Structure formats: C-alpha cells, structure tokens
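Undergrad: All I have is the shape, not the residue letters:
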C-alpha cells in the first residue's frame, strides 16, 4: 500500500479503543500497591524519593499485566530491581554527557535486543530505559541515588507481596488458555459436521502449550484439573479430522456420514462441557444426549474399518478428558513442560539475543535504530531551550517496536494521548492547587485508571500515563508550566524521530515473506515425512519425532501468519509474492498439514506389518520439500517429481494400507497447488512445461492434466481423473471421492 494509506491505517489503529474484558480487582490491587509505596516514601523520605518509588511501583505493576505465563511476583521483582540498577548507574554518569550517552547507547541497544527473548522481556527493558531518563534527574548525591534505587526495589517488593497475599483468580490465565483450547476443538468438531475438510487454527493449542510450561514452584501448586488435559486435546484433533474426512473416513453421504455427524456433535458438546469446567474450576456437567451418542451399540453396526477405529478412539479420549478436567485423571504430577526460573532465564535470554546479532535480523536492526534515536533525541532535547530534554528520547524508546505498524500506531497514540492526559491533569492542578499529598493521590487515581484501561488501546493508556506523570512531578514540586509545553513538544519530537528512523532504516517483513513461506514448507515436509515414516516402520503411537516435527510446523505457521499480518500494513510492494499468491500458497500448505494429521491419526501399533513403499515416500517428501523450500526462497517453482515417482512405486500394488497411499495422493495434490500459486506469483518457472512454455502438472498416477483455453491448470483428483478448467480459466479440481464445485475454496 502507499505511504499515505499506511499512515492512515496505523493512525486509526493507534487511536482505536478496543472492547475487552476489564479486570477491576487487578487494577485496584496495582493501584493500592502504588499508593502504599508513595505514602510510605512520602512520609519517611520526602517528595523526591516518593517520586522515584512511585516509578518503581508503577513499572512493577505494568510488568504484571503483560501476557506472560511466569509467576506475577517474579515479574514485579524483576522490573523493580532492573529499574533500580538502571537508575543508579545512570545517576553516576548523568553529569558527564559523553559517559551518559555511552551508557544510554549500551543500555538502549541491550533493551532493543531483548525483544529476542520475548515481548515481555523487551517491554520491561525498554520501559526501564525510558523511566531511567526521568529518575536519574531526581537524586542530588550518590547516597540519594542509592536511596532512590532502594525505594524502587521496595516498590517492586510491595507489588509482589500484594500479588501473593491477595491473588485474583489464581491460575486464571492458565485455566483460560486450556479452556480456549478445548473450546477450539469443540468448534472444530461442529464445523467438520458441515465441512469435512474444514481448516483448524492451532493457535489455541499453542497458547495452551505455552501456559503448560511451568517453573518448579508452579508445578508443585498446579491444580489437578490442569494436568494432562492439554495432551488429550492434542490427540483428539487428528481423530476428529480422520472421522470426518471423506478420503480416509466416512463417505460423503449415507448412514455412515449421518452417524459421523452425530458423533462429531456429541464430541463438541462434551468438549464444551469440559472447557466450562476447567475455566471455572467446577465439575463437568455432561449433556445426556452426548453421552448416549457414544454409548449406543449402533456405531459398530454402521461404521467399519478406519472410521470405526476413529470413533472408538474418540470415545476413549473424551472419557479421559472428562476425568482429567474434573481432577480425577491419572496424569503424573511431575509431567509438565519445564520453564526456567528467573535466574536460569538469564543465559537463555542472552543466547537468544546473541543469535540475533546479524545484519538481516529485524531485532538487531531495531536495536540499532532505537539506540541512534535515543541518543539523537537526548542531544536534541538537551540543546533545545525547553529544559527536561529527556522527554524526546523517552517518547521514542516507548513507541519504537521491531515492526513498522506498531511503531507508527504507538507514535500517533502516544502524542494524541499525551495531549489529552496533560491537558486534563493540568486543568485539575490549576483548579485544585493540589499539595504533594493530593498530587500523589491524583497520580494513584490516574495509574488505577491506566491499569484498568491499558488493554483497551494505546490512546487510553497514554492519556492516563500523561496525567500520571504530570501529577507525579507536581508532587515533586514542579509547576505545570514546567511540564506541559516541554512534554508536548518534546514528545512530538521523539515520535517524529522514531517514525523517520523506521522510514530511513526499516526492517520490512514484505520482502521476507518468501523466506517464511519456505520455512513453513520445509517444516510441513518434515512433519509429513515423519508421519509416513512411522507407517513404514511401526513403532507404536508414542512418536516423539512426529510430535517434535508437528511443533516445528506449528511454529513456522505462526511465524508466517505474524509476518503476513505485519506486512499487510507496510508501504512497500510485494516484491515477488502478491497477496493473492500468498493466500493461495497458505491454503495449500494448510491442507498439506491437514493431510499429514489424518495419517497421524492412523499410526500403526508396534508390531504391525511394515509398509516399505511408505519409507520411500517419506524420503521423497523430505528431500522434495527441502528442495522446494530452496526454490521458494530463490523465486522458483518447486518440483514434486520425486513425490510423484514414489507414489508410482510398484510396491503399492501389494500394500494393504490405503490410508497412506490416499494421503500421499492428497499431499501431492496440495503441493501441486502450492506450485500453481507460486507460478502466478513469479514467472518464469522451472517446473514441467509444455511446448508453449506453460506449466504442466500430473496427478498422483502420472498422467498430465490439461489446461484450459486461457492457460490455467486443470487439476486432477486423487484417482488421476482430470476435471478440466472452465471457460474463465479457473480450475474446477476434484476431491478424493469425485469432483468438487468450481471455485469452491472451502474444499481446497
């Protein structure tokens, strides 16, 4: 999109107010902690120390609101302690411009790199740099600097103590993550009743997995109903898909399909009941109709073969879900994903930061960009005749993020919110003439409002922060005339510097989309190859290599979707991958993962007869997808001849397993669709061509399917029958059991 449109969209995003669930008790707890900190410091140490302690407690509370599965007291302690260290070191050098600039550069670069360790770490580190720019101006001696640093630590301790003493919905975030995963499975089961090849977004399962990683202290206190349910939800998903899919499950119509729809509806009802129980910590209330659907003996007389095995396994898994959701399952207390403690996290974060130290890394470019802007903003703010020049670098550090959209939207929101917040706070101070105690109370009220509204959007949060800072500095003795003009003008300067820096030294995601797509293709190939390999060499349903490959494919998919979302608002051309081509390629890879999942649902038991052709297919899938990933990066079209040849292996004639062969044909079809999407993105091609240079594609059994009069590909179904293209050049395609409707995107 154009720069004008990109700026308009990001501005609208920054100024929007979202509807979200408010957490008044959590906001009240953070405000109480801030009030206690300010009151004690004001009583014992004076106004200036109270301002420092207020920044420490304020920042510690903000840290606990971030989306993190780490214990909230740890976040509060880490935030308060790191701000104290930053302030003390900053004060030691603030009187020497060159030394302070060097410290600011090192501190800001490290904060920029810390985004590699996660958004929570990046936000806390960036906020510490911004707060340091204010707090280093408050002490007047080294001893006072030490006292101010101690009060910041105390502010973090008070917030952590309140979290421990007054927990609000203990384990609530973890319950929500697990319940959302179960609810997503229920929604998937309902959609499969009407669309047997419906896609599934695994983000809820990924979130539940992230929530399941626990520190040793969390693992000892985790409720019983949160143990084991996530793993069962993971195993249910492929069983649901295999029961509904017409290629390996029940036929498209008939009594088998009706029975499958009934079971899918019952499974959805059971999963919803389990999700409700987990979310609220109550017992599972099962709908009688759903229980009856799985207990009836009619299933065995209607379903046979693979569908019957899937239905039977689905019933067992749902029973296990119900038992674990009400805390009566047999999950071992020690069976959890490990999350390092706060001290053990330091080397992990340092390794992640070190891995980003290369020129092409968006995080490294962000770190360099924010460092230059912070130093330049500090120099400009100091040179201008406004005083308090730290407002410019503070604003820049607070708004800058590794991607374009967030940086620009936050810059607009910060400036607009600052205008509103400062104007309101200034008017209140002028009318009331508040003394330090009253100013502190007003600051606490502003912070409470910010804690309550911070998840509704940047504009509301920045308005509250603007008022908070005015009240807080008023408590320290500064008049409103000393804060309003400089804060507004220097905030505008900092925002402009941030926006210009990203325009001059960007890290666009759009040119990197092919890299993300290639990574996803390679990951899907490894997952599919691992599944097919287990059919060739049966080792039981416990398949850690398949699980690892699946997690890698999910991570690559999430990275692709995040990159697409960021690229959507960038003012640059697609550079080789148009939006239409990206959507088509995404659909093809999504269906590739779905087919691999179907085959995973039918992994053979240990000791089952091996399937030698499946081993050759697994090798072909791995090598072809790795080569295809290289082709995508190099703007070429992948070639799937190796996969087609593996499916033509004579050994399939003697194979008794139709699931793998049918799945292989479906994989080939969707990989071919990927090539077609990339063919429309970037000519010329390197795949097979006819005499006129147009790409030709073969079905799973080898014959070439035709092209229509406009040169579009006419796809073939899994049995090798071409259905032809229509007069508009749109391939009509066919599914595994026959033709599908022209242009039916849901069937792809």
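TA: Sure, I can see it. Computed from a prediction, not measured in an experiment: that's the story for all the values here.
Undergrad: C-alpha from now on. contacts and neighbour counts both.
TA: OK.
Undergrad: Let's check: the centremost residue of this structure is which one?
TA: Centroid-nearest residue in the chain: residue 558, 6.5 Å away (criterion: Cα atoms, centre = their mean).
Undergrad: Am I right that it is in a strand?
TA: No. With DSSP: H, G, I helix; E, B strand; the rest coil as the criterion, residue 558 is assigned helix and is not in a strand.
Undergrad: who are the neighbours in contact with residue 263?
TA: Contacts of residue 263 were listed using Cα atoms under 8 Å, 6 or more residues apart in numbering, and they are 293, 294, 311.
Undergrad: what do you get for residue 262?
TA: By Cα under 8 Å, 6+ apart, residue 262 lies in contact with residue 293.
Undergrad: Excluding chain neighbours, what is closest to residue 82?
TA: Using Cα to Cα, 6 or more residues apart in numbering and skipping residues adjacent in sequence, the residue nearest residue 82 is residue 128, 7.1 Å away.
Undergrad: Give me the neighbour count for the one you found.
TA: 28 (other Cα atoms under 10 Å).
Undergrad: next one: the stretch of helix or strand it belongs to to chain centre, how far?
TA: Element membership for residue 128 (DSSP states H and E) is helix 119-135. For helix 119-135, the distance from its own C-alpha centre to the chain's C-alpha centre is 22 Å (Cα atoms, centre = their mean, to the nearest Å).
Undergrad: which parts of the following helix or strand past that helix are buried?
TA: As assigned by DSSP H and E, the chain's next helix or strand after helix 119-135 is helix 142-165. Neighbour-count burial for helix 142-165 flags 144-161, 163 (criterion: 16 or more other Cα atoms under 10 Å).
Undergrad: for the nearest residue to residue 302 once chain neighbours are set aside, helix, strand, or coil?
TA: Of all residues not flanking residue 302 in the chain, residue 256 sits nearest, at 6.0 Å (Cα to Cα, 6+ apart). Three-state call for residue 256 (three-state DSSP): helix.
Undergrad: ok, residue 256 to residue 298 distance?
TA: 11 Å (Cα to Cα, to the nearest Å).
Undergrad: can you check residue 646 too?
TA: Residue 646 is 40 Å from residue 298, by Cα to Cα.
Undergrad: this is the comparison structure:
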C-alpha cells in the first residue's frame, strides 16, 4: 500500500463517529465530578489551584473510560496520584534545563515502555507526560507545587468517589462481554445448520474470559448469572462443532442431518435467551420448542456414534443454560459451573512484579514497544527544545501534541493522527480566539471547560477528531482560567501544534517498527500454539481420569485437563495476534516481505482446520473410567515435536516436514468408530484430520494447491501419500 493510500485509509478511521458507542450517562457523571472539583478549587484556593485539581480529575476520568476490567475507582486513584508525582518532580527540575530534559526523557521512555503492559496503562502514562508539560508552568514555588500535586490527588479521589456513590449499570461491562460471547456461540450454532464446517471467531470468548477475572471483593458481590456461565459457553462450542461435522458420521442429507439442524436451531435459541438474560439482568423466556428438541426420544434412533454422544452432551449443557436464563437477576440463579482460582484478578501491588517482567522482555532491539519508547522520547525532547528556542511562549504545545498522537505501531499512530492532529488544531484555534476576544471570567471559563470535557468524555471511544478538539479547547480554557496564556496568539499555538504533529508522523517514517516482516513469525507462533493444543487433547485420551481419581500427569506435571484449557487459550491468543498483525500490515506503506497474501490466506485456512480437528477431538473426550488409549500418548509427543520443527522451518522460510507424524500414523485404520468407547478410533481419525490439514498448511506456504501430492524433500525416502481419514 502506498503512503498516500495508507494515510487516506487511516484518516477515514480517525474522522468517524460511531453513535452506538456513545454513553451519555457516564460522560455526565465524569463531567459532574470535574465541575465539583473546579468549584471546590475556586472556592477554597483560587483559580490556579482549581486548574491543577481540574487536570487531576480530568485525567482520572479518562482512565476510567479505557477498556479495562479492573475496578474503575482504582484506575481513577492511580491516575490522579501518578499525575501528581510527575507534575511535582517536573516543577522541581524545571529551572535546570538539562536536569528537566533528563527527567522528561526518562519519564517519556518509561511511559513508552508501559504499552507492553497494556493499552490502558500505556495511555495513562502517556497522558501523564502530556499534562505534566502543562501543569509544571502553574506553581511559583516548591510549596505551591506540593499543594497543586495534592489537588490533583484530590481530583482523582473525587472521581473515584463518584464511581462508588453513583454506579451506572453495575457490572455492565462484564455483562456485555459475557452476553456477546453467548450471542457469538448462538450465531455459530445457526451458521452450522447451513455450513457444517463454518468458522468461529473466538475473540468474544477471550473477552468474556478477561472480564470474568475479578478481585476477591468483586467475587463476593458478583451476580450469580455471571458466575460460571462462561465455562458453559466454552464447553458448548466444541460440542456444536462435533454435532454438525459430517466427518463424525452424520450424512450431509437425510433424517439424521435434519435432526442435527433442529438441535442446532434449538441451541441457538437457548443461547440467545441466556445472552438476553445476562445482558439485561432479568429472567428471560426460553422457547418451549427449544427445550423439547433435546427431549424427543427419536434422537437416539436418528443419530449414532459420535453424533449421538455430542447431542447428549449438548442437551445437558443447554439445560444448565436454560436454568440461568430463567432465573437471571434473582438470588436463585444457578452458577452454571465454577470459576477456577486462576480467574481471580490480582491487586495492583501483586501485578507490579509481572508488569516489570513484561517490560523487561521488551528490552530487545527488534521490539516494537522499545522502538516506540525511543521514538516518543526523542520526539518529545526535540519538540520541547524547539518550542523553547522558537520563543513563542508555552512551547509545550509541540511535545504535548506528539505524545498524544504517537502509538507503538504505524496503524495505531496514523489511524488516529489525522483526527487528533486536525482536532487539536481546531480546538486550540477556536478556544484561543474565544478567550482573547471575550476575556470571560474564571467561572465562565470553568463552565466552558466542563462543557468541553463532557463532550470529550462522550466522544472518547469514537470520533478522534471531535474528541481531540474538545481536549485542546479544554486545555486552553483551563489555562485562561488560571491566568496563563493570555498573550499567546492563535497562530503561535497552531504553529507549535502543527510542528509537534509533523514531528510525530516524521519519526515513524524515519524509525519505523513495521509489522509486515513479522508476519511469518506470527504464523509460526500460531502453528506452534494450535499444534500443542491438539497434542494436549490427545494426551487426555491416553490418561482419562478414573472414578473419584485425579487425572494422572502424562509427560509433564499438572492436570491434563488444565493443560488443555491453557493450550486452548494460547492457541486463541496466537490466532488473535496473527489476525491483528495482518490488519496492521495491510495499511503499512512497505513492500510485502512476509508470505504472499494468497499463500497467507491459504495457510490461515489450513491452521483453522487444524484447530477444528482438535476441537472435534476435545468434544469426544472419554468419560471418567474409560479405557485409556496408549497410542494417543505417542501421537501427542510426535505431534508436538513435529510442529515445533515445522514452526522453525516457517520462520526460516523453509517448507515444513510432516514425515514423522505421517510415519506414526502408518497402518492406522481409517474412519471413526460407530459406537461409544471407541476412543482409539476417534484418536486415529482425528490425527489423520490433523495431518491432512497440516500438510495443506505446508503446501499453502510452498504455493502448491491444497490436496496435491506432498512436497518431496531431500530427507524423504518414500513417496507414500498421506492418509486422508
């Protein structure tokens, strides 16, 4: 993609306002807290102190609007306190240019690195740097700087108190995440009626899992319908795939297929009803026909083998779902399962060591986060020096614009840069012209600032252009309320803003961190993760738990069932990373140095089939007390070793070799078993599905059509085609 086209595509995103994402009540509460803080500051300590407290409250409210499942009051307090510390240190070092630049560089570099921890922390840290450049100009002594820092902390505390005293749609974010996941599984069930091998996007389930992690205090207050419903959805998804897939015994046409379609429609209805109940916190009616569909006696006559087993499991799971939908919003709502202790969210203090370790892992030359930290540090320091040398007064507008625009990768920076940059120019120009032409009083300026902040909170999750215009106007109005910036003209502020934006955009062109060259590595990571997930599922066939006995570890320590869940999460994370990389690479103005787009698409489809084969195996896992399948242990180990070697080949631009897995399957009978207890047949059939998909993956990277003869390798001695299952 050319630079011009990349900028045009990115600009369209920055200028779009999505009305569905507007939340007026949340914006009103945040603006009300800001108005309270400004009024309190004006009444007690005067306009300048009111400005400091207003910045603290403003930043604290922004933190609570970010995509985070952590309790919002914690984010508000941490945001206000961190802004106070950075502002105080900035004021103390400001008289000494060299010392202040060292502090600014260190603070900005650390803020850049915090993007490794997550976008919420990264945005809070970056905004702290931007606001610090403003607030250090307000005090006139160290004592006043300490007072201003205390007022910023107060602003954060006020916003946190409002969140506690006036909750809006309590547990709303968690309810929406879980309801979206249930709705996604319901949609998947309906699509399977017409397309038995329809793909499934696991991101809603990943979001629901992230939302399900709670603190110990939250766990005691969580509504019953949010406790355990997500694991039910996780268990339903593979059973749906197993019921619909023709490879497991149900023909594409006939009475059996008609019954499968009926069961899938009923599953979609039950899941939709549960999603509605979870989202609205009120009991929902489950259609009687959907419940009756799983209780008709002719299901056993029409379905047999794996399909009958999947239908029975699906009926049991959906019965629990129906109970959740019928009793949601009441104290009698069933939990629907138990959440593991791994979903207990640690406190901020407990997260510190993990956050430090995450940041340390990014201290490598090719890390995009490290390159962002270096980029934003250089741009901020150059912008601050240039603003001071230009002698236009309040030269912080240049570095402030740069910090607010820059993000770790090209797509994030340029998607929002046009909106932020244009909005900042408009907001600065209009607010400065208003202040200089009308010279309003402190109360009027404070009221206008609150209005701008309220509009910004309303548009914060969409429409970067309008939101950034409100932010810029808010800053100008607050500075006017504090008596600062009266002499700085519109052209001067616009010039500094323009300079800061151009610095930010130029820095990415000169020192980029392109995603395109990393596509092959992302694909290899996904191959490794999905292969290990399939191997973990195979291990469960080798070591089924006996009645009343814990599952015995096979090759590594730990519960095999827990290993399956962890491997599935890793596979989903790797898949999401691949898709995110593809989206970012699509807008980068560089020559494509990863796998060719058509080959990458074919490889993606093949890996999706690998995951599907593993999911089918998981749906048919043996019950407690079933006969172990020793063959599965050997296949699991061979699969894991072969996939690891294949991933290395992908990274090194070589064709993967699946000969070890093919050799392990030589002589295995084809086709699934016809009755329960035939675990070895399920294993062999599933392994052959895995091998076929993996060989198609290799052919996709090599450019050969799917289903053709495997690529001949120098270390291959036979020419036998793979089993097709």
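TA: Yep, that arrived. Since the structure is predicted, the reported quantities are computational estimates derived from the model, not experimental observations.
Undergrad: Which elements pack onto the helix holding residue 128 of structure 1?
TA: helix 47-65, helix 72-93, helix 97-113, helix 391-399 (3 or more Cα pairs under 8 Å, 6 or more residues apart in numbering; DSSP states H and E).
Undergrad: Contacts for the longest one next, please.
TA: The contact list for helix 72-93 of structure 1, computed with Cα under 8 Å, 6+ apart, reads 56-57, 59-61, 63-64, 99-100, 103, 124, 128-129, 131-132, 135-137, 139, 142, 145-146, 148-150, 152-157, 159-161, 163-164, 342.
Undergrad: same deal with stretch 143-155 of structure 1?
TA: By Cα under 8 Å, 6+ apart, stretch 143-155 of structure 1 touches 33-34, 37, 41, 49-50, 52-58, 60, 77, 80-81, 83-85, 87-88, 91, 136, 139.
Undergrad: which residue numbers in structure 2 go with that stretch?
TA: The alignment of stretch 143-155 of structure 1 onto structure 2 (TM-score structural alignment) covers residues 143-155.
Undergrad: what's the burial count for residue 680 of structure 1?
TA: 18.
Undergrad: show me the contacts for it.
TA: Contacts for residue 680 of structure 1 (Cα under 8 Å, 6+ apart) come out as residue 581.
Undergrad: Swap in 10 Å and give it another go.
TA: Applying Cα atoms under 10 Å, 6 or more residues apart in numbering, we find residue 680 of structure 1 in contact with 576, 577, 578, 580, 581, 584, 637, 712.
Undergrad: Likewise for residue 380 of structure 1?
TA: Taking Cα under 10 Å, 6+ apart, we find residue 380 of structure 1 in contact with 374, 389, 390, 392, 393, 490, 493, 494.
Undergrad: What lines up with it in structure 2?
TA: Per TM-score structural alignment, residue 380 of structure 1 is aligned with residue 386.
Undergrad: helix, strand or coil for its match?
TA: From three-state DSSP, the assignment for residue 386 of structure 2 is helix.
Undergrad: The helix ranked longest in structure 2 packs against which elements?
TA: Under DSSP state H, the helix in structure 2 containing the largest number of residues is helix 410-438. Packing contacts for helix 410-438 of structure 2, counted by 3 or more Cα pairs under 10 Å, 6 or more residues apart in numbering; DSSP states H and E, involve helix 3-14, helix 397-405, helix 442-459, helix 464-481, helix 490-510, helix 560-586.
Undergrad: repeat that for 6 Å
TA: On a contact count with 3 or more Cα pairs under 6 Å, 6 or more residues apart in numbering; DSSP states H and E, helix 410-438 of structure 2 meets helix 3-14, helix 464-481, helix 490-510.
Undergrad: chain center to stretch 82-95 of structure 2, what's the gap?
TA: Worked out by Cα atoms, centre = their mean, stretch 82-95 of structure 2 lies 33 Å from the chain centre.
Undergrad: Give the buried residues for that stretch.
TA: Per 16+ other Cα under 10 Å, stretch 82-95 of structure 2 contains these buried residues: 82-94.
Undergrad: Show me the two of those residues that sit farthest apart.
TA: For the buried residues of stretch 82-95 of structure 2, the farthest-apart pair by Cα to Cα is 82 and 94; their separation is 18.0 Å.
Undergrad: before we move on, back to that, out of everything not next to it in sequence, what's closest to the residue nearest to the centre of structure 1?
TA: The nearest residue in space to residue 558 of structure 1 (Cα to Cα, 6+ apart) is residue 203, at 7.6 Å.
Undergrad: Counterpart of residue 468 of structure 2 over in structure 1?
TA: Here residue 468 of structure 2 is matched to residue 462 in structure 1, going by TM-score structural alignment.
Undergrad: Could you count how many residues lie near its match?
TA: So residue 462 of structure 1, with other Cα under 10 Å, has 25 neighbours.
Undergrad: Residue 688 of structure 1 now?
TA: Neighbour number of residue 688 of structure 1 under other Cα under 10 Å is 16.
Undergrad: ok, and the closest non-adjacent residue to the counterpart of it in structure 2?
TA: Under the alignment by TM-score structural alignment, residue 688 of structure 1 pairs with residue 711 in structure 2. Spatially, and ignoring its direct neighbours in sequence, residue 711 of structure 2 is nearest to residue 699 (7.1 Å; Cα to Cα, 6+ apart).
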